[in-house]
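Colleague: here is a sequence together with a model predicted from it:
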Amino acid sequence: MPGLGPSTRAAIGRFRRTGQLPDAGNTNGGPMRVLPVGWSTPPRAAEPRRISALELTRATHAGREAQAAALVAASCASWSLAVEQPRQLIDIAVTEAAVSTGRLGADPSLLLMLRAVAAGTWSPPNSGIGLDPYETVAAVLHCVHTATSLPDGITRAVLLGGDTDTVAALTAGLLGAWHTAAEVRVLLPWSTRVILPPSDTVTRLAVGLTALRHS
């Protein structure tokens, strides 16, 4: 699988050698993969969502900060299909950060970073967004919070520099929840040139996620 991050590759290597889960890994691969957990879980099912997101993350990331960031990302994805405006997600993120960092014993600075995003005082590093899970989640929420549209949010994510594919993908995943597939194709005309799985596979996955959310 192309594009796997260093923590995921190391975790796979360790499992092949020893059959054990990782004892390290504190990068942004956790939040990167959990949006479908949130999309498939209604906001009222917070505990099942946390369990699923945590299990999916700890398979490759043992770091408590990576796990906390993943729980925040999953919460935002869940609520992205329920709130009226994208800007409301920062409040969801702050609330989840307080819960997740406390339960996991993770560094509480994520809460401070997200509060800064909400206040409009968070600034990205000049060197671009790195692989740090907290930095990634803060960057995503910053883009979502300040975006005027889906294309604008993606552009903002790319212009931050650094690990732009992760930040832009998460930003688009959250902002895209306010649009139909047809609307996304209009807003992002270049998206028709993106190499995706076969359309029936994408449809089957979407139907499955929807069924899980309403089950």
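Modeller: Right, received. Where do you want to start? Residues are numbered from 1 along each chain as shown.

Colleague: only C-alpha atoms for contact and neighbour calcs from this point on.
Modeller: Will do.

Colleague: all helices for the chain, in order.
Modeller: 6-18, 29-33, 35-39, 46-58, 64-80, 89-104, 109-119, 133-146, 150-159, 164-175, 181-187, 199-214 (DSSP state H).

Colleague: which elements pack onto the second one?
Modeller: Packing contacts for helix 29-33, counted by 3 or more Cα pairs under 8 Å, 6 or more residues apart in numbering; DSSP states H and E, involve helix 46-58, helix 64-80, helix 133-146.

Colleague: swap the cut-off to 6 Å and go again
Modeller: Using 3 or more Cα pairs under 6 Å, 6 or more residues apart in numbering; DSSP states H and E as the contact test, the elements touching helix 29-33 are helix 64-80.

Colleague: distance from the helix it packs on to the middle of the chain?
Modeller: Using Cα atoms, centre = their mean, to the nearest Å, the mean C-alpha position of helix 64-80 is found 6 Å from that of the whole chain.

Colleague: most tightly packed of the helices of the chain?
Modeller: For these, average neighbour numbers computed from mean count of other Cα atoms under 10 Å are highest in helix 64-80, which has a mean of 29.

Colleague: picking that back up, dump the helices of the chain to TSV, plus distance to residue 125.
Modeller: Compiled in TSV, those are given as follows (distance: least, Cα to Cα, whole Å):
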stretch	distance to residue 125
helix 6-18	21
helix 29-33	19
helix 35-39	25
helix 46-58	26
helix 64-80	18
helix 89-104	20
helix 109-119	13
helix 133-146	9
helix 150-159	12
helix 164-175	13
helix 181-187	29
helix 199-214	35
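
Colleague: so for residue 126, which of those helices sits nearest?
Modeller: Put simply, out of the helices of the chain the one that sits nearest residue 126 is helix 150-159, at 11.0 Å, with distance taken as Cα to Cα.

Colleague: that closest one to helix 164-175, inter-axis angle?
Modeller: In this structure, helix 150-159 runs at an angle of 160 degrees to helix 164-175, with axes from the mean of the first three to the mean of the last three Cα atoms, to 10 degrees as the basis.

Colleague: alright, now check it against this:
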Amino acid sequence: MAGGSSQGSERRRRTEGCLIGLAVGDALGAPLEAASAREARVTVEHGLEMSGGAGWAPGEWTDDTAMAIALAESIAAHGLLDEDDVAARYIEWANGEAKGIGATTRSALTAAVGADDARSRARALHEQTGMTAGNGTVMRAAPIALACSSSAETTRAARQDASLTHADPAAGAASAALCAAIQAIFIGDDPLDAAAAEVNGHPQLTHALRSAREDNEPALAALAAGPEAATCWTTLAIGLFALETADSYAHGVLWAIGLGGDTDTNAAVAGALLGCRHGRASVPGEWLEPLWERERIERAAQGLVDRRV
């Protein structure tokens, strides 16, 4: 009984750390979104605080956290994965304030009626543009890994969720890779190995993860500052590099923000991974205190712990 209680406590610590870590990274990075690497680095070096800016209140999170919470709450209520319920929550959010919503996600959701319609709209956009491998899926996928211990089921659900908004297979693979990395943290396996196994056949993802594995920080900095800044492979690789090289939650999240570019999403993914590894207690209190809807995130985390299969 004691062992089971200890295991449950550890699971909650990591689950809460993952969701809180995601939201804090998101809110901390939001005011610097689209900043140059120099601007972001100078801000970080001078002591980045959860003070808001650029239209964001202190502690206010973006679409990254909004969608992750919607997914977590759906899983907590209905299990993994009720795509009709997930889509309904996404669609309701997209037609509300949806502050920070990405163009690909907006195209799939705002006029959609249900999961099948959203997926159809996502496919239509991909056929039209060929450019739907953004990081709007990997940013929200973590709750899937937190609720499921089966790698096969997690991969299926991650790709299924991604397809509701992003039809490029790379976007689904990136979501599956993030989930595999999170599951690896839970069981003590290598997160980069687990992630790499999910991206076979996707050269951009494979190349970006190789840069993370080889500690090729200049290559990742170039991705963050270039035209592929908001792609799923850039954000995933930055998150995994932060996980592998940082000695603390704060160190890794600040490094991700200091690259500039899509600072909120990069910090959200890095924060999810680092929070999962180090637990909620690793998140600095001065960043956590102003976080919006913290109790809601905590309830979502407990719901995922209760649902874990």
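Modeller: That came in fine, so what should we check first? Since the structure is predicted, the reported quantities are computational estimates derived from the model, not experimental observations.

Colleague: what does residue 110 of the first structure align to in the second structure?
Modeller: For residue 110 of the first structure, the aligned position in the second structure is occupied by residue 205, per TM-score structural alignment.

Colleague: repeat that for residue 78 of the first structure.
Modeller: Residue 78 of the first structure maps onto residue 183 in the second structure, with residues paired by TM-score structural alignment.

Colleague: where's residue 51 of the first structure relative to residue 196 of the first structure, distance?
Modeller: Relative to residue 196 of the first structure, residue 51 of the first structure is positioned 29 Å away (criterion: Cα to Cα, to the nearest Å).

Colleague: I should have written residue 183 of the first structure there, sorry.
Modeller: In terms of Cα to Cα, residue 183 of the first structure sits 18 Å off from residue 196 of the first structure.

Colleague: go on, residue 76 of the first structure?
Modeller: 24 Å.

Colleague: just residue 117 of the first structure next, same as before
Modeller: When distances are taken as Cα to Cα, residue 117 of the first structure and residue 196 of the first structure turn out to be 32 Å apart.

Colleague: counterpart of residue 151 of the first structure in the second structure?
Modeller: Aligning on TM-score structural alignment places residue 151 of the first structure opposite residue 250 in the second structure.

Colleague: go on, residue 36 of the first structure?
Modeller: For residue 36 of the first structure, the equivalent position in the second structure is taken to be residue 143, counting by TM-score structural alignment.

Colleague: so what's its match up against?
Modeller: Under the criterion of Cα atoms under 6 Å, 6 or more residues apart in numbering, the contact partners of residue 143 of the second structure comprise residue 72.

Colleague: 8 Å instead, please
Modeller: With contact set as Cα atoms under 8 Å, 6 or more residues apart in numbering, residue 143 of the second structure has these partners: 19, 68, 71-72, 75, 304.

Colleague: and the furthest pair within those residues?
Modeller: The most distant members of the contacts of residue 143 of the second structure, if one measures by Cα to Cα, are 19 and 75, lying 13.7 Å apart.

Colleague: circling back: distance check, the match of residue 110 of the first structure against residue 249 of the second structure.
Modeller: Distance from residue 205 of the second structure to residue 249 of the second structure, counting by Cα to Cα: 24 Å.

Colleague: what do you get for residue 265 of the second structure?
Modeller: Using Cα to Cα, one gets 15 Å for the distance from residue 265 of the second structure to residue 249 of the second structure.

Colleague: likewise for residue 11 of the second structure?
Modeller: When residue 11 of the second structure is compared with residue 249 of the second structure (using Cα to Cα), they lie 18 Å apart.

Colleague: ok, now residue 283 of the second structure?
Modeller: Residue 283 of the second structure is 6 Å from residue 249 of the second structure, by Cα to Cα.

Colleague: shared neighbours, those two?
Modeller: Listed contacts common to residue 283 of the second structure and residue 249 are residue 275; contacts here mean Cα under 8 Å, 6+ apart.

Colleague: returning to that earlier point: dump the contacts of residue 143 of the second structure to a markdown table, plus secondary structure and distance to residue 40 of the second structure.
Modeller: Shown next, in a markdown table, are the contacts of residue 143 of the second structure (DSSP: H, G, I helix; E, B strand; the rest coil; distance: Cα to Cα, whole Å):
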| residue | secondary structure | distance to residue 40 of the second structure |
| --- | --- | --- |
| 19 | helix | 24 |
| 68 | helix | 25 |
| 71 | helix | 30 |
| 72 | helix | 31 |
| 75 | helix | 35 |
| 304 | helix | 34 |
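
Colleague: kindly indicate the member of these with the most neighbours.
Modeller: Each of the contacts of residue 143 of the second structure was scored by neighbour count (other Cα atoms under 10 Å); the top score is that of residue 19, with 33 neighbours.

Colleague: any idea what it aligns with in the first structure?
Modeller: The criterion is TM-score structural alignment: under it, residue 19 of the second structure has no aligned partner in the first structure.

Colleague: same check, this time on the one 10 residues further on
Modeller: Residue correspondence to the first structure (TM-score structural alignment): residue 29 of the second structure is left unmatched.

Colleague: and the gap between residue 29 of the second structure and residue 287 of the second structure?
Modeller: Residue 29 of the second structure sits 11 Å away from residue 287 of the second structure, going by Cα to Cα.

Colleague: show me which of those two is the more surrounded one.
Modeller: In terms of neighbours (other Cα under 10 Å), residue 29 is the more surrounded of residue 29 of the second structure and residue 287; the figures are 31 against 19.

Colleague: which residue packs closest to that one, ignoring adjacent ones?
Modeller: Excluding the flanking residues, the one nearest residue 29 of the second structure by Cα to Cα, 6 or more residues apart in numbering is residue 264, at 4.0 Å.

Colleague: from residue 258 of the second structure, how far out is the one you found?
Modeller: With the distance defined as Cα to Cα, residue 264 of the second structure ends up 11 Å from residue 258 of the second structure.

Colleague: please apply the same query to residue 294 of the second structure.
Modeller: Residue 294 of the second structure is 25 Å from residue 258 of the second structure, by Cα to Cα.

Colleague: and the gap between the match of residue 78 of the first structure and residue 106 of the second structure?
Modeller: Spatial separation of residue 183 of the second structure from residue 106 of the second structure under the definition Cα to Cα is 30 Å.

Colleague: with residue 67 of the second structure instead?
Modeller: Distance, residue 67 of the second structure to residue 106 of the second structure, by Cα to Cα: 12 Å.

Colleague: also residue 155 of the second structure?
Modeller: For residue 155 of the second structure relative to residue 106 of the second structure (Cα to Cα), the value is 24 Å.

Colleague: what of residue 287 of the second structure?
Modeller: For residue 287 of the second structure, the distance to residue 106 of the second structure under the criterion Cα to Cα works out to 29 Å.
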